[in-house]
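In: Build me a model from this:
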Amino acid sequence: MGAKLTSRILFQPPEVASYSQIYPREVEYFRTKSNIRVPFYFVESDTPSQVYVLYAHGNATDMGHSYEFICNLSQKLSVNVMHFEYYGYGILKNNSKPSEEGVYETILGAYTYLTETLRIDPRTIILMGTSMGTGAVIYLASTLAVNNVDVGGLILESPFESVVRCLSRNWFGRYIDMFPSRFRIKNVRCPILILHGTRDKVVPIKHGKEMLKLARCKVSPHWVDGAGHNNLRRKMGINKYNEVLKKFIIELYRDVNSPSLHSNNPLQVY
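Out: Reported below is the predicted structural model:
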């Protein structure tokens, strides 16, 4: 009963999808282990690039709402971006229900598509999540690390320790908790970038700061003064936002054994 109530509180997909199979561009599909077709966008960089961003959106939104955002990432950062949908969201709203396990299954399906269908090296993949999406990417990064697989990096925008910790600090509530990122972040081995607004009332900045403390790898924090939960990028300004992400990505691939940003100049030392 408690877990179902937590799910109902957490998952708030838009009533109507913001996109269709052909608008604003034609979607592609991969299949999950449950054999469900999941839509995704794949935006290639204008400049040939070996770097791939796997993006997981937040709650109360869907894949279509993030389309312009991922196009900006691809163009300004010279990266390829894959953005997938969750069960029960967007054009999957009528044939599946949102759930924590469903979020995990869809991001695993997206990662499998990149690494097995497209044959992408995991080291060239950066996992990026916003709000609820941070629970998805931390889960994936932790799962892969436990299995001795490393991705290139992790970008967390407004991350939370766990769902119940956003709502309550009592121990009873933790028995029905979801997305326990505070425990999983300790397994992550790749560099992490955390962005969080100082006036976030949905996921207070103390969550971002706690995740910074719990991580055992290199973490670059960026606290955005005056930003709330839904206006972090606007408060930063898109140019500053792109600058912070670009710097992080370049730092990831400084080492000679790491892939370069551009495929026509492999293994370059910056």
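In: can we go C-alpha only for contacts and neighbour counts from here?
Out: Noted.
In: What segments of the stretch 51-200 of the chain are strands?
Out: In the stretch 51-200 of the chain, the strands defined using DSSP state E, counting those that start in this stretch lie at 52-56, 80-84, 125-130, 153-157, 192-197.
In: one more, for comparison:
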Amino acid sequence: MKKSLSALIPNSFIKKYSFRPPEPAKYAFEFRDKKYHFFPIINGQRKQIFNYYLQIDSYVLKNDKICVPIIHFSGLQNTKTEVSLSKECLFSSKSFQCDFEKLTQRNRTLVIFSHANASDLGDVYFFGEKISIEYGVDFIAYDYTGYGIGVGQYKVSEQQTYDDLQSVVSFAINKLNYSLNQIILWGFSLGSGPATEIATRFGGLAGLILQAPIASIYSWFGEGDYGNQDMYVNHKKIKNVQSNILIIHGDQDKIVGHQHSEKLYNNYMQHNDGGKIQFILVKDAGHNDLQFYIERGEDDLGAQIHNFLRKKGGGAFSEMENKLLNQSYLKEHIPGQNIYQCNSLRKYSSSQELQIKKAHSFFSFCTCD
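Out: Have a look, this model is predicted:
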């Protein structure tokens, strides 16, 4: 019965169901003043963002196979500007004094967040902002190739999401100057797939957080060994993760039952010492509202997340890790613009040439009206 279930669910259906980027995208990237700017779209309108406490930078990693928009929250910004007076600005609802005190205690830990299906940076922006302030960490949110500003123009696949996240990790280390032992991968739902896979490749990471994770794609439809056709087989991979692991799941999750997390935890414990893994079952939390319990940073859940985010990884790069980081880093930088390309693109040395290039589809693709 268990094995026959796989024959009843076509693999093409699973792949189509697994990747459902919002259309249209819930945000826009605009290139001006020699850099990219991020705008969430609310009720069909682009909104100007501003935060008193954080520096927010936008980037795009791109080549012929990869298009990964990134927003990066870091540091402390307490200088008011004209844009802060705009009625369309989006402000934190917490008091300035409370958040200022939290941000003065920030450390150099970086969370790289892999989002759920049917989501994009327009959804993740507000979560990232709150996590960065509440827990005093830097935060990167990114879109998978084929999501967001790349929807309909790039192919989405399991392997592609792995390449996307590995490129973001490499970018964070090579361009943003983080160390591997300062980076925590955080995967929500479908995002637990790329987060777990990349965590198996880099033993020196500070940690892996899995929020309402899946055991595998086919596990949504029933138990069984589906062999090579299954996707995101986290329950098999998790035993190979060397860094610290924190699993968080709601006990009322009707979309991805907490049995998925229990399976991950139990499979890890069968092969490893339990000292590196924690499993928190959050009372009364569902799938999509689990983030609100996390954002508050209160009670035992908040304390455990705070403690986890202060842990450091091994830090040393193995020869294989170095090779992976170098292979996945998109080295080419076009001067004056926050966009990184493969070496197949020639460098432009003059402002005139840059203007010519900007007129072509390469730039118009990344500029959303």
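In: Nearest to Val27 of the first structure, out of the strands of the stretch 51-200 of the first structure?
Out: strand 80-84 (9.6 Å; C-alpha to C-alpha).
In: quick one: the closest one to the second structure mean distance?
Out: Mean deviation of strand 80-84 of the first structure relative to the second structure after superposition (mean C-alpha distance after the TM-score superposition for the first structure): 0.9 Å.
In: equivalent range in the second structure for that strand?
Out: Residues 138-142 of the second structure are where strand 80-84 of the first structure lands when matched by TM-score structural alignment.
In: ditto for stretch 196-210 of the first structure
Out: By TM-score structural alignment, stretch 196-210 of the first structure lines up with residues 249-263 in the second structure.
In: and if you look at stretch 153-162 of the first structure?
Out: Under TM-score structural alignment, the match for stretch 153-162 of the first structure is residues 207-216.
In: What is the end-to-end distance of the matching stretch?
Out: One end of stretch 207-216 of the second structure sits 20 Å from the other (C-alpha to C-alpha, to the nearest Å).
In: now swap in stretch 22-39 of the first structure and tell me
Out: End-to-end for stretch 22-39 of the first structure, by C-alpha to C-alpha: 11 Å.
In: Quick one: distance of it to the chain centre.
Out: Distance of stretch 22-39 of the first structure from the chain centroid (C-alpha atoms, centre = their mean, to the nearest Å) equals 18 Å.
In: Then stretch 99-117 of the second structure?
Out: Computed by C-alpha atoms, centre = their mean, the separation of stretch 99-117 of the second structure from the middle of its chain amounts to 12 Å.
In: Please identify the buried residues of that stretch?
Out: 99-100, 102-103, 106-107, 109-117 (16 or more other C-alpha atoms under 10 Å).
In: Also stretch 193-207 of the second structure?
Out: For stretch 193-207 of the second structure, burial by neighbour count (16+ other C-alpha under 10 Å) applies to 193-207.
In: Identify the farthest-apart pair in those.
Out: So, these by C-alpha to C-alpha: farthest apart are Gly193 and Gly204, at 18.8 Å.
In: what about stretch 188-207 of the second structure, start to end distance?
Out: 15 Å.
In: Run through the helices of the stretch 51-200 of the first structure in chain order.
Out: 67-77, 100-112, 132-146, 163-167, 181-184 (DSSP state H, counting those that start in this stretch).
In: The shortest one vs the second structure - mean distance after superposition?
Out: Think helix 181-184 of the first structure. Helix 181-184 of the first structure: mean distance to aligned residues in the second structure after superposition is 0.9 Å, counting by mean C-alpha distance after the TM-score superposition for the first structure.
In: for the second one, same thing?
Out: In this overlay with the second structure, the average offset of helix 100-112 of the first structure from its partner residues is 0.9 Å by mean C-alpha distance after the TM-score superposition for the first structure.
In: can you name the residues of the second structure that that helix overlays?
Out: Against the second structure, helix 100-112 of the first structure falls on residues 158-170 (TM-score structural alignment).
In: For the aligned partner of Val38 of the first structure in the second structure, which non-adjacent residue is spatially closest?
Out: Aligned by TM-score structural alignment, Val38 of the first structure pairs with Val68 of the second structure. Nearest residue to Val68 of the second structure in three dimensions, chain neighbours excluded: Leu61, at 5.0 Å (C-alpha to C-alpha, 6 or more residues apart in numbering).
In: you'd agree that neighbour is in a strand?
Out: Yes - assignment of Leu61 of the second structure by DSSP: H, G, I helix; E, B strand; the rest coil places it within a strand.
In: how far away is it from Gln291 of the second structure?
Out: 27 Å.
In: Which of those two has more residues huddled nearby?
Out: The neighbour comparison of Leu61 of the second structure against Gln291 (other C-alpha atoms under 10 Å) goes to Leu61, with 24 against 18.
In: residues in contact with the more buried one?
Out: By C-alpha atoms under 8 Å, 6 or more residues apart in numbering, the contact list for Leu61 of the second structure reads Cys67, Val68, Pro69, Ile70, Leu330, Ile339, Tyr340, Gln341.
In: Sort out which one of the residues you listed lies nearest Leu301 of the second structure for me.
Out: Using C-alpha to C-alpha, Ile70 comes nearest to Leu301 of the second structure of these, at 27.8 Å.
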